[in-house]
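> turn this into a structure:
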Amino acid sequence: MEKITETIKQTNGYYFHYIPTKKYKTVTVVVKLKAPLEKKTITKRALLPYVLRQGTKRYPTKQEFQLKLDELYGASISLDGAKKGENHIISLRLEIANQKFLQDNPPILIQGLNLLHDVLFDPNSDDNQFAPSVFNREKETLKQKILALKDDKMSYANMRLIDEMCKGEAYQLHVHGYMDELETITSKSLYAYYQQMIREDRMDVYIQGDLPLNRMEEIVTSIFELTPSASRNQNHQEASRSIVEKSPKQVIETDQIQQAKLHIGYRTNVTFDQPEYYALHVFNGIFGGFPSSKLFKNVREKNSLAYYAASRLESHKGLLLVFSGIAPKDFEKARDIIKNQMTAMKQGDFTSHQIEEAKAQITNQLLETLDHPQGTIEFLYQQILADKRINPIDFIERIKQVTKEEVVAVSKKLQEDTTYLLTSEKGDSHE
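Next up is the predicted model:
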């Protein structure tokens, strides 16, 4: 793979990241705004991307905004929010053609960056509030999104697992916010919080493409400028580690469903910034990360107990989450087989072939991620969140060097925390 290099400079109140590559004929710009996960702000932060992406003062309607993007040779701008560990991240992304490959070399990058700037710094607002018609419409859109979460039973079960597992921790907070708080937000109160976000969030600006560093730094810093703030770059939220119940707990809830959702949460006691993380990554690959994993083979294929069975890591919080869809009558059997696979991992009951297969799959997955400009930036931003620097090539090498002993050792750090079952009304007898 092509070596990925990154230049980082602190300038104009934010961090500028430059990633040169000749791989793409496009330029990718990503702006990341980071703040601690907090109950008092999460619903406002959930709503802001909906409102901001509707237009700017210069292009106040969705139609005018899209027309401008079309003029920029089909450029695209997107916004969303996510939680990573106990931080909340708002991301703005611009994908635009590299003008050096266009006839007459039109200055579309500067226009695209100005449009991205206006989305963030000059939104459709007046008199210290967002345009009421836009605000009201997007507030309703988020309301419907929150209501629809109950209909996606897998997502709902995962949300309830985190509710139970992380009570009292910031990570418990729902990334889409809360209905009762949404009802109280006004156009003016959201705008006031938006101004606070611009003042206080840590901001990282990434630009990736076949472009000279000096020119890119000059363009970006001429367009993006923040007021220096003492709190802006000090808002890193350390994930609270290892708040473990004295004994694992089980929560069973019922709904009108045919396929039950069995989710189990474990504390890994290892996060992205720690040396054991590479072994944990391989552990997850063997345990439940891929279709060749123990969960898939033993729960789904061998015993025909699950429609799906898999696991994933939350690398900044230190969690391993297991997901499975089962027939309600198979709860105990499926739960026990999943837990048996964890016991097998702790006892070293896996082969060298499984280790090498997991390493190869992790490597391929990472190479696939890095083959996409957005994926590269996301990987590099993980390092900002973890305050740990490692080149992607070195990351892959560390994965390849993981031994069986290291996988067993890291597996013994895992602690079962919460089992959550969402089952049919008849499933009450399990309690």
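
> make it CA atoms for all contacts and neighbour counts henceforth
OK.

> quick check: buried residues in the helix or strand containing residue 46?
Secondary structure assigned from DSSP states H and E places residue 46 in helix 39-52. Going by neighbour count (16 or more other CA atoms under 10 Å), the buried part of helix 39-52 is 41, 42, 43, 44, 45, 46, 47, 48, 49, 50, 51, 52.

> by contact count, what packs against that helix?
strand 76-84, strand 87-97, helix 132-148, helix 179-184, helix 187-200 (3 or more CA pairs under 8 Å, 6 or more residues apart in numbering; DSSP states H and E).

> residues in contact with the longest helix anywhere in the chain: which ones?
Determined from DSSP state H, the single longest helix within the chain is helix 352-370. With contacts defined as CA atoms under 8 Å, 6 or more residues apart in numbering, helix 352-370 is touched by 1, 281-282, 285-286, 290, 375-376, 379, 396, 399-400, 404.

> can you put those residues in a markdown table and add distance to residue 315?
What follows is the contacts of helix 352-370, written out as a markdown table (distance: CA to CA, whole Å):
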| residue | distance to residue 315 |
| --- | --- |
| 1 | 24 |
| 281 | 9 |
| 282 | 13 |
| 285 | 14 |
| 286 | 17 |
| 290 | 17 |
| 375 | 16 |
| 376 | 17 |
| 379 | 12 |
| 396 | 16 |
| 399 | 15 |
| 400 | 19 |
| 404 | 21 |
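
> if we can go back for a sec, tell me the most buried of the helices and strands packed on helix 39-52?
Looking across these with neighbours counted as mean count of other CA atoms under 10 Å, the highest average goes to strand 87-97: a mean of 22.

> next, the second sequence, to be compared with the first:
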Amino acid sequence: MSVKEIKQVENDINFHMLPNKKHKTITFAVKFRAPLERKTITKRALLPYILKQGTASFPTRKELQEELAELYGAVLSIGGAKKGENHIITFYLEVPNEKFLPDSSSLIERAIQLLHEIVYKPNQEGQGFSPQVFDREKGILRQNIHSIKDDKASYANIRLVDEMCDGEPYSIHAQGYEKDLSSLSNQELFTYYETIRDEEVMDIYVSGDFEADQMLQLLTGQFKRTLKKKESTPFNQEASKRSTDEKELIEEDQIQQAKLNIGYRTNILYRDEKYPALQVFNGMFGGFPSSKLFINVREKNSLAYYAVSRVESHKGLLFVMSGIAPEDYEKALAIIREQKEAMQNGDFTEEELEETKLLIINQLKETLDHAQGMIEFMYQQEVGHKEMPVDELFEGIRQVTKEQVIEVANQVQEAMVYLLTSEGGAGHE
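The predicted structure is shown next:
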């Protein structure tokens, strides 16, 4: 399976056309990328909340929803996320393809106009956003930051990264910080948003069944920006190789199920030759229900409610996340470490290796079946500074040998153990 990408830079914007016959909808994505910084993150976290509340022509959430309904039930979403040490703000707009609808020949044009308005003409009052919207959404973000502590699994992962990546941009919280909110003014946020639009690396993606030239013409007709001198985004060429002293932190909370999370440094990034082997290692270690963590920690020893691993490929990290009974801490940690050692010693069969490769390829195919999945996959290459056609990645995964997986297993270093446990629960006797 291949994904055809037609890429063009116009008006200081990177346009990516992904024409394909897979979907009955056309999906647009507008992405702004900047380095993760403590001083701007809360503004970046708040902006999506405000921007989806209305535009100049559709100043309320209700009017904006009505316009989306007019576009045959178009769907809009705006959000922010971190990829490695970058922060990305994404606008998604999905509309039915006019090819499959009667009397809707200008649907795509209208959708592009609306998308342009959402990005470029937010509901503005004076030098800022609507004060009511600004205050209300600031309050909602504050509540959401507060409530992170209620989702213990997410909270444990944030605390692991806080400690493990202390002093690195990656430890910055993508959801922002409550203490920044009280001093943040409406006008300051608005001015910052104008800077984002004018100066940040901007990528626009379209996926669906369309003529690329025609689509590009419609987009470049709407999306223009005057060339401003941009500093090139500083970008970390090195996978993070911080101190290899293992750290351990145990915190207590009112919980029944303890969260045991472990952070590793892989020293392998998306663009590295060893990336396919890292994916296979992760799949066998904790990526699937057939993995060592799942079978040995959960099934055989009934020690975990869940035990999984995942890779952060733009920062060179791997995380193990598990939910355990507080009293099983030492035992669970020992068994997780044993699984890593088993991988280092090549204690797995060729069958398991081949099965994992198939699972990874099928998972990728499934991702690419969805327009947003396809866009995110292609954008991965922009952030990772490496073009990797889908077929090439599949082939790379198929070619991974047992020796390469063992080599990666030996390169992955444990950096941090974090346990969130019940008060007076596990830890050290």
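
> contact partners of whatever helix or strand comes next after the longest helix of structure 1?
Using DSSP H and E, the helix or strand that follows helix 352-370 of structure 1 towards the C-terminus is helix 373-386. Outside helix 373-386 of structure 1, the residues that touch it by CA under 8 Å, 6+ apart are 28, 30, 84, 206, 208, 236, 272-273, 316, 369-370, 389-390.

> ok, average deviation of the following helix or strand past helix 373-386 of structure 1 from structure 2?
Going down the chain from helix 373-386 of structure 1, the next helix or strand is helix 392-400, by DSSP H and E. After superposition onto structure 2, helix 392-400 of structure 1 sits on average 0.9 Å from its aligned residues (mean CA distance after the TM-score superposition for structure 1).

> tell me what whichever helix or strand comes after helix 392-400 of structure 1 is packed against?
Note on helix 392-400 of structure 1: by DSSP H and E, the next helix or strand toward the C-terminus is helix 404-411. For helix 404-411 of structure 1, the packing partners by 3+ CA pairs under 8 Å, 6+ apart come out as helix 277-284, helix 331-346.

> which of the ones you listed sits most buried?
helix 277-284 (a mean of 25).

> residue range for the helix or strand following that helix in structure 2?
Going down the chain from helix 277-284 of structure 1, the next helix or strand is helix 294-295, by DSSP H and E. Per TM-score structural alignment, the counterpart of helix 294-295 of structure 1 in structure 2 is residues 292-293.

> and the contacts of the matching stretch?
Contact with stretch 292-293 of structure 2 is made by 284, 285, 286, 307, 308, 336, 339, as judged by CA under 8 Å, 6+ apart.

> so what touches stretch 215-224 of structure 2?
Stretch 215-224 of structure 2 is contacted from outside by 10, 11, 12, 13, 15, 17, 109, 112, 113, 116, using CA under 8 Å, 6+ apart.

> now with 6 Å?
residue 11 (CA atoms under 6 Å, 6 or more residues apart in numbering).

> buried sites along it?
Neighbour-count burial for stretch 215-224 of structure 2, counted by 16+ other CA under 10 Å, picks out 215, 216, 219, 223.

> from the chain's centre, how far out does that stretch sit?
Relative to its chain's centre, stretch 215-224 of structure 2 lies at 27 Å (CA atoms, centre = their mean, to the nearest Å).

> state the distance from residue 283 of structure 2 to residue 357 of structure 2.
Taking CA to CA, to the nearest Å as the measure, residue 283 of structure 2 falls 8 Å from residue 357 of structure 2.

> go on, residue 136 of structure 2?
Using CA to CA, residue 136 of structure 2 is found at 48 Å from residue 357 of structure 2.

> check residue 179 of structure 2 too.
Relative to residue 357 of structure 2, residue 179 of structure 2 is positioned 45 Å away (CA to CA).

> coming back round to it: in a markdown table, list the helices and strands packed on helix 39-52 of structure 1 along with distance to residue 161 of structure 1.
Output for the helices and strands packed on helix 39-52 of structure 1, formatted as a markdown table (distance: least, CA to CA, whole Å):
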| stretch | distance to residue 161 of structure 1 |
| --- | --- |
| strand 76-84 | 16 |
| strand 87-97 | 19 |
| helix 132-148 | 17 |
| helix 179-184 | 19 |
| helix 187-200 | 30 |
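
> of those, give the one that comes closest to residue 268 of structure 1.
strand 76-84 (15.8 Å; CA to CA).

> and the angle for the closest one with helix 373-386?
Per axes from the mean of the first three to the mean of the last three CA atoms, to 10 degrees, the angle that strand 76-84 of structure 1 makes with helix 373-386 is 30 degrees.

> contacts for strand 76-84 of structure 1, please.
Residues outside strand 76-84 of structure 1 that contact it (CA under 6 Å, 6+ apart) are 49, 88, 89, 90, 91, 92, 93, 94, 95.

> now, the most widely separated pair of the residues you listed?
88 and 95 (22.8 Å).

> next, format the helices and strands packed on helix 404-411 of structure 1 as JSON lines and append distance to residue 174 of structure 1.
What follows is those, written out as JSON lines (distance: least, CA to CA, whole Å):
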{"stretch": "helix 277-284", "distance to residue 174 of structure 1": "25"}
{"stretch": "helix 331-346", "distance to residue 174 of structure 1": "26"}
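
> what subset of the contacts of helix 373-386 of structure 1 is buried?
Buried subset of those (neighbour count, 16+ other CA under 10 Å): 28, 30, 84, 206, 208, 236, 272, 273, 316, 369, 370.

> and residue 369 of structure 2? What does it align with in structure 1?
Matched across to structure 1, residue 369 of structure 2 falls on residue 371, judged by TM-score structural alignment.
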